[in-house]
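**Student:** Take this sequence and fold it.
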Amino acid sequence: MTGHSPAPAGPDEPVLVRREGRAGHLRLNRPRALNALNHAMVRALATALASWEQDDEVATVVLTGAGERGLCAGGDIRGIHEDVTGGGGAASAAFWRDEYRLNARIARFPKPYVAVMDGVVMGGGVGVSAHGDVRVVTERSRVAMPETGIGFVPDVGGTWLLSRAPGELGTHLALTASPVGAGDALLCGLADHFVPADLLDSFVGSLAEREAEEAVRRYAEPAPGGKLEGQRGWIDACYAADSVEEILRRLRDHGSREAKEAAVTIETRSPTALKVTLESLRRARRLDSLESTLEQEFRVSAATLSSPDFAEGVRAQIIDKDRTPRWSPASLPEVSATDVERHFAPAPAELSGQT
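**Tutor:** I've put the predicted structure just below:
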């Protein structure tokens, strides 16, 4: 069946939609905000995918980001902060609902979905790229789920991806919120192929006529070595613990410099977010689908709307940039099991329900 492709977007639209040969191109187009996702962008992406799924003239979908800095820095945190502090968070919950549905649509899209993960790819940027089936990184890639640094918890299917990384690598990345380069993104299952940045234009252009697999064979190269493979010993041993407190104890007591540095980093994160993140990862390991994990993440995200740490983390890191968040509770022992469990209670409007 041949459908009707969406009309090309104007140059000022937040998502540029166009066709080139047999490739449908989606270009995130807020370069001054490092292509941070807002609700309009999520809707535009979903509309284009729904159309191209039925269009026989579109063989491949390609996601890229405008500007020189990266694909996408995540969700529009400033906008969410304004909604949470001034409007109670209803708009943010609606945004997350549509965003997570988009993540699931990308994962089950029936045609090759090629995500060019060049430069910064964080949070929501991971959600619109790492669930695709052809995920390309470059030597400039910096991939992260940075949520614990702003009092939030990995979402957009991030707990599904990280809980399935080898050993405890995903736990390390989630708790520290640390970015990784191309080699480690490949190791952790966040990407599939390495294409040097100076070959990206040729690679993307070739998709107008070539099948995605053929383009990958032509342009992909071995990735530069990462750092995490050589650190698996202490990472797997320390992060296998059942509590954040025990993880920190093991990291501090371990002889390696990297383990102690990880402990120092984790200690700066929101205590509540750390405990909820660890529980989210452990539960995600037992879930059987991305969709069920996104359901869990929606419950957790909705619960953070009533937590002081999310607004405080965004204030400290993004708004005032003083980098000194005042977490509440301020320490891990003060975060009770009840505090953690409430994040997993059914949300007022579940993800699978009607909007």
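**Student:** going forward, measure contacts between C-alpha atoms and count neighbours the same way
**Tutor:** Noted.
**Student:** mind listing the helices for the stretch 1-150 of the chain?
**Tutor:** With helices called from DSSP state H, counting those that start in this stretch, the stretch 1-150 of the chain shows them at 39-53, 77-87, 90-107, 124-127.
**Student:** and the longest one with helix 39-53, angle?
**Tutor:** Okay, so that is helix 90-107. Here the directions of helix 90-107 and helix 39-53 differ by 30 degrees (axes from the mean of the first three to the mean of the last three Cα atoms, to 10 degrees).
**Student:** got the contact list for helix 90-107?
**Tutor:** By Cα atoms under 8 Å, 6 or more residues apart in numbering, the surrounding residues in contact with helix 90-107 are 38-39, 42-43, 45-46, 80, 83-84, 113, 127-128, 131-133, 156-157, 290-291, 294, 298, 301-302, 351, 355.
**Student:** for comparison, sequence B:
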Amino acid sequence: MSGTEAPGAAGESVLLRTEGRAAHITLNRPRALNALNHAMVRRIDQALTAWEHDPAVETVVITGAGERGLCAGGDIRVVHDDARDGDGTASAAFWRDEYHLNARIARYPKPYVAVMDGIVMGGGVGVSAHGSVRIVTERSRVAMPETGIGFVPDVGGTHLLALAPGELGTHLALTGASFGAGDALLCGLADHHLPSSSLRRFVSDLADRPVPEAVAAHARPAPPAELAERREWIDACYSAGTVEEIIRRLLAADEPAAKETAEILLGNSPTALKVTLASL
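**Tutor:** Model prediction:
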């Protein structure tokens, strides 16, 4: 995993290479919006092990291939097929290793730079938002949309969202709504905003510059946080102790956006909503 690129990497779903002091992970399933499968999780974990003990590697960078985003999440089709045709052991093994990877990223001893450009959802949040240096752009669309499919925000998502100011994390977890760079920074899921046009130069700079220097050279003010303007009704409604009371408060609020949010919740899985609220 040293040199320019790992042997045989051209056909791999995860590309590994080193450039100067930086080691690079590229999720390489652009047609599937870089959705994670079990083999990808294992390959990333193996790379992190090698680079953790390689003194030549000072920084790890994760990006996504293609123009659409870093990662749309776990490969739900594989999980669905296993639930339908298998006994669930394949899905359980995937989640076990994925969650271990997320926890490892959170405590990785070297700077872990996650380029959260474009779509970053579900498992994509897991391999990025636990990192020590999280980069968003004006193109970023971040979400934990699991309640819409009867699941709960996993990959440590409830932990991350529980740390957001007020009840913003509760709102995002229950609705599964996507949010941009300003809100990612406000909610603590990102650290710096860079224009997408600067990403190539930023990543290149990491080969021979410390991460703080490279960030300082390219960071720019983020777009406004849209959720900041909604804090009053979000905090008032989501401070309720039950899903039913949250929905009641949303429907009774004067804000049209609150009533629209209630309709979103009514369309999500009731069980997933209750488990998610308890988890938060």
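**Student:** Quantify their similarity with the TM-score.
**Tutor:** Comparison of the two superposed chains (TM-score structural alignment, normalised by the length of structure 2) gives a TM-score of 0.98, and 279 aligned residues with a Cα RMSD of 1.2 Å.
**Student:** related to what we said a few turns ago, can you list the helices of the stretch 1-150 of structure 1 in a markdown table and add distance to residue 286 of structure 1?
**Tutor:** Shown next, in a markdown table, are the helices of the stretch 1-150 of structure 1 (distance: least, Cα to Cα, whole Å):
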| stretch | distance to residue 286 of structure 1 |
| --- | --- |
| helix 39-53 | 28 |
| helix 77-87 | 30 |
| helix 90-107 | 18 |
| helix 124-127 | 20 |
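**Student:** Kindly reformat those helices as a markdown table containing mean neighbour count and distance to residue 219 of structure 1.
**Tutor:** Below are these laid out as a markdown table (neighbours: other Cα atoms under 10 Å; distance: least, Cα to Cα, whole Å):
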| stretch | mean neighbour count | distance to residue 219 of structure 1 |
| --- | --- | --- |
| helix 39-53 | 19 | 25 |
| helix 77-87 | 17 | 35 |
| helix 90-107 | 21 | 23 |
| helix 124-127 | 28 | 22 |
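**Student:** Specify the stretch among those that is closest to residue 206 of structure 1.
**Tutor:** With Cα to Cα, the closest approach to residue 206 of structure 1 among these belongs to helix 39-53: 18.9 Å.
**Student:** can you map out the strands along the stretch 51-200 of structure 2?
**Tutor:** Using DSSP state E, counting those that start in this stretch, the strands found in the stretch 51-200 of structure 2 span residues 59-64, 69-71, 112-116, 119-121, 133-136, 141-143, 192-193.
**Student:** how big's the offset between the third one and structure 1?
**Tutor:** It stands for strand 112-116 of structure 2. Its aligned residues in structure 1 lie a mean 0.2 Å from strand 112-116 of structure 2 after superposition (mean Cα distance after the TM-score superposition for structure 1).
**Student:** what stretch of structure 1 does that strand fall on?
**Tutor:** Strand 112-116 of structure 2 lines up with residues 113-117 of structure 1 when matched by TM-score structural alignment.
**Student:** distance between that stretch and the chain's centre?
**Tutor:** Relative to its parent chain, stretch 113-117 of structure 1 has a centroid offset of 13 Å by Cα atoms, centre = their mean, to the nearest Å.
**Student:** Could you do stretch 6-21 of structure 2 as well?
**Tutor:** 22 Å.
**Student:** Can you tell me what sits against it?
**Tutor:** Taking Cα under 8 Å, 6+ apart as the rule, stretch 6-21 of structure 2 contacts 1-5, 23-29, 40, 43-44, 47, 56-59, 206-208.
**Student:** Check stretch 54-69 of structure 2 too.
**Tutor:** 18, 20-30, 33-34, 51, 70-71, 110-120, 128, 140, 203, 206, 211.
**Student:** From the opening residue of it to its closing one, how far?
**Tutor:** One end of stretch 54-69 of structure 2 sits 29 Å from the other (Cα to Cα, to the nearest Å).
**Student:** ok now that stretch, how far from the chain's centre?
**Tutor:** Using Cα atoms, centre = their mean, the mean C-alpha position of stretch 54-69 of structure 2 is found 15 Å from that of the whole chain.
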